[in-house]
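**Student:** take a look and give me a structure for this.
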Amino acid sequence: MRNNILAIVAVAAAANVPILAHAQTVGVAPGTSVIVEDAPRIAAESYPAFREYVIGERIPNHTIPGTIAVGTVLPDDGVTFYDVPPSFVATPYRYTVVNGETVLVEPRTRRIVQVIE
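**Tutor:** The predicted structure is shown next:
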């Protein structure tokens, strides 16, 4: 009898492990992404200096169809991202030049988070 109770408890516990693990998981629906809104970005007063830096680095201009705006997802192939120098801001984002616009990009999702005007 005692062995039967232990077996039932073990099976019940094993059956609930995936449910408990799922309950602890915070996720995002497939095909969507999360942009950390409070991650540091380049301050507006630093735009001119940052643009000069990018020109000095001779970053190639990538051409893609469509408009460039915050939220645009860049293609998987053909666009290279570069580290933002810490002298401008310590940020998890990278930068590139697309359609003549310097942009900050979240590298995992390839989503534009800031257009440097």
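
**Student:** hey, let's count contacts and neighbours off CA atoms from now on
**Tutor:** Will do.

**Student:** neighbours around R51, how many?
**Tutor:** R51: 15 surrounding residues under other Cα atoms under 10 Å.

**Student:** what sits against it?
**Tutor:** T102, I116 (Cα atoms under 8 Å, 6 or more residues apart in numbering).

**Student:** I have a second one here; can you model it like the first so I can compare?
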Amino acid sequence: MRKQFSSAAAGVLLLVGVSAAAAQDVVVIQPEQDTVIREYVKKKPMASVSLLGVELNIGTALPDTVELYEVPDVQYRYVVVDGRTVLVDPSTRKIVKVYD
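**Tutor:** Next up, the predicted model:
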């Protein structure tokens, strides 16, 4: 009985650890910063690139061949992929937000 409890407790701790690690990848963009990004992207439209086989999901890494564009005073970069603007963490090249 005691061994079953220890195994169950270890399983729960493992799941909590995995959930915490996944939660660290979540990027929260403040409404003020989101407004700045949206306005800048409207003022500086970029040509759309096509990426076959790349899904535009949060956490998806974009290939190094994709040029990322700066948004002043924002740590993220953006690019337009298949007509959709995506915000990207330049250090990991992972998508942090997809704008429709």
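
**Student:** how many other residues sit next to the nearest residue to R84 of the second structure once chain neighbours are set aside?
**Tutor:** Once flanking residues are discounted, R84 of the second structure sits nearest to D100: 5.7 Å by Cα to Cα, 6 or more residues apart in numbering. Residues near D100 of the second structure, counting by other Cα under 10 Å, number 7.

**Student:** also G66 of the first structure?
**Tutor:** Neighbour tally, G66 of the first structure, other Cα under 10 Å: 8.

**Student:** what residue in the first structure is paired with P90 of the second structure?
**Tutor:** Using TM-score structural alignment, the partner of P90 of the second structure in the first structure is P107.

**Student:** any idea how far F81 of the first structure is from its match?
**Tutor:** Applying Cα to Cα, to the nearest Å, the value for P107 of the first structure to F81 of the first structure is 7 Å.

**Student:** overlap in contacts, those two.
**Tutor:** The contact sets of P107 of the first structure and F81 overlap at R94 (Cα under 8 Å, 6+ apart).

**Student:** for the residue most central in space within the first structure, give me its contacts.
**Tutor:** Geometric centre of the first structure, nearest residue: E106, 3.5 Å, by Cα atoms, centre = their mean. Shown in contact with E106 of the first structure (Cα under 8 Å, 6+ apart): I35, P92, Y93, R94, I112, V113.

**Student:** which PyMOL command selects the buried ones in these?
**Tutor:** In PyMOL, a selection of the buried entries from the contacts of E106 of the first structure looks like this (16 or more other Cα atoms under 10 Å):
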select buried, resi 93+94+112+113
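
**Student:** put together JSON lines for the contacts of E106 of the first structure, with secondary structure on each row.
**Tutor:** What follows is these, written out as JSON lines (DSSP: H, G, I helix; E, B strand; the rest coil):
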{"residue": "I35", "secondary structure": "coil"}
{"residue": "P92", "secondary structure": "coil"}
{"residue": "Y93", "secondary structure": "coil"}
{"residue": "R94", "secondary structure": "strand"}
{"residue": "I112", "secondary structure": "strand"}
{"residue": "V113", "secondary structure": "strand"}
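
**Student:** still contacting in the second structure, which of the contacts of E106 of the first structure?
**Tutor:** Compared against the second structure with both residues aligned by TM-score structural alignment, their matches' Cα atoms under 8 Å, the contacts of E106 of the first structure retain P92, Y93, R94, I112, V113.
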